[in-house]
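Predicted model and sequence below, questions to follow.
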Amino acid sequence: MTAGTAGPAEQLVPTDQGPGRVRVFPAPSPVGTLLLGHGAGGRRDTPDVLALTSLADHGWTVVLVDQPWRVAGRRVATAPPRLDAAWLQILGALSEDRGPGLDPLPRPWVLGGRSAGARVACRTAALDDGTPRPGVAAVICVAFPLHPPGRPDRTRAPELAGPVRAGLPTLVVQGSADPFGRPEEVVAAVTDPRLTVVPVPGTHSATRDLPALTGAVRRLLATLPPDPEDAPR
């Protein structure tokens, strides 16, 4: 099945913090998988994240990951270390046998997310020794929160620099008036040719230019080599 037809396949994934949920939008002829985490707000999905499920029509299976706190119906996100731990447990489960009727997720894997989900992807894309997590080929950030509004001194640039320094191509699609960090701030914070910053209209809310978002992500995905030998762990 494809996005927009029979709908995504849903699966609960156990973690130490309770079950997370994945919704899989399979590509008919997959060349890889894009795994996306959500933000810390109350909405389950935002239009920009949902727009990226259309990439299933372009060869990329898309997986939307719901953190355990959201599955449990809580309104406040858990602390970053717990977000990372749950995310990694979900990735680990998805790299194994997914059960009857569920095909293995195609490789390579690209980690991504919106806002807080982008931070999680950046923090977990590389191992502790600074090398890429096996099987992960790139990172995609939608509305990366570089700093709290009005507090550029509290920068999260080291998080964004993590996958870049590990050699992973990293894309940031950022609202031109985002109070959490405008595109030019992101460019100045991490100066590396492996980081691509694409400005789009808007603030930290979902961009009004969804074709620009999906186009930027498609361009990055098109540069990635096929199927590395190791699966994410």
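Yep, it's here. Numbering: from 1, shown residues only.

make it CA atoms for all contacts and neighbour counts henceforth
OK.

so the spatially most central residue of the chain is in which element?
The centroid of the chain falls nearest to residue 112 when counting by Cα atoms, centre = their mean (1.3 Å). If you go by DSSP states H and E, residue 112 is part of strand 109-114.

Got another one to weigh against that:
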Amino acid sequence: MEIETQHGLARAEVLPGDGDGVLVLGHGAGGGTHAPDLRAAGAVARGLGWSVVFVDQPYRVAGRRAPAPAAQLDVAWLAVLAALREKGVIGSGPLVVGGRSSGARVACRTADDGAATGVVCLAFPLHPPGRANDPTKSRLPELDAVRVPVLIVQGESDPFGMPPEDDNRRIVRLRGNHSLRSDMPGLRSAVEAWLPTL
């Protein structure tokens, strides 16, 4: 379905489940919703009876690869969640938002306003590569601001860093890098174990 936002048309691919939980996933900065890790997480959720929605941000729908500013991404994401509620895709059951890399950041920043039950972060970019020692470049405040349970699936050699453990965060470390392609079974197991806890 196409959804009008303040920053152009977004697209939502809705895969209905037979339960009341909904997992909404967004893509990385330069990629799309067919990234292997996103599809693997979605397949696990559907196997558990959840509905899954893959969201393409307006800049991607318009054919651009360079991402829009964070504020625009967040506004468009919240517009998509509102439309999904209006159309009955999101109901009274648990709503988990998430995505890979940039999409995970969007999900964290909007979790409160979007009334999420939990957040799934695939390859959360804690800092730009090579900038681990520059606190002004850290994205940890975006994670710290999330008040609901968070699952982070991270490659041990990810150049974007490894987020620290916290009370509401489950960190699953997999072999491999930012793509998470080296351990798809580990990714699927992490999502399969965590989703039913919500």
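Perfect, I can see it now. Since the model is a prediction, treat every value here as computed from it, not as a measurement.

After superposition, what is the TM-score?
The TM-score (TM-score structural alignment, normalised by the length of structure 2) is 0.92; 193 aligned residues with a Cα RMSD of 1.4 Å.

related to what we said a few turns ago, let me see the contact set for the residue nearest to the centre of structure 1.
By Cα atoms under 8 Å, 6 or more residues apart in numbering, the contact set of residue 112 of structure 1 is 34-37, 118, 121-122, 139-142.

if we go to 7 Å?
35-37, 118, 121, 139-141 (Cα atoms under 7 Å, 6 or more residues apart in numbering).

helices or strands up against the helix ranked longest in structure 2?
Longest helix in structure 2 by number of residues (criterion: DSSP state H): helix 70-86. Judged by 3 or more Cα pairs under 7 Å, 6 or more residues apart in numbering; DSSP states H and E, helix 70-86 of structure 2 is in contact with strand 2-5, helix 102-110.

The shortest one against structure 1, how far on average?
By that I understand strand 2-5 of structure 2. Mean deviation of strand 2-5 of structure 2 relative to structure 1 after superposition (mean Cα distance after the TM-score superposition for structure 1): 0.6 Å.

list the buried ones in that strand?
2-3, 5 (16 or more other Cα atoms under 10 Å).

try stretch 193-203 of structure 1
194-203.

Quickly name whichever of those is closest to residue 172 of structure 1.
The nearest member of the buried residues of stretch 193-203 of structure 1 to residue 172 of structure 1, counting by Cα to Cα, is residue 197 at 4.8 Å.

residues contacting that closest one?
Per Cα under 7 Å, 6+ apart, neighbours of residue 197 of structure 1: 171-173, 183, 187.

Okay, and which of the contacts of residue 112 of structure 1 map to helices?
Among the contacts of residue 112 of structure 1, the members falling in helices (DSSP H) are 118, 121.

What's residue 166 of structure 2 aligned with over in structure 1?
With TM-score structural alignment as the criterion, residue 166 of structure 2 lines up with residue 192 in structure 1.

contacting residues for residue 68 of structure 1?
Contacts of residue 68 of structure 1 (Cα under 7 Å, 6+ apart): 17-20.
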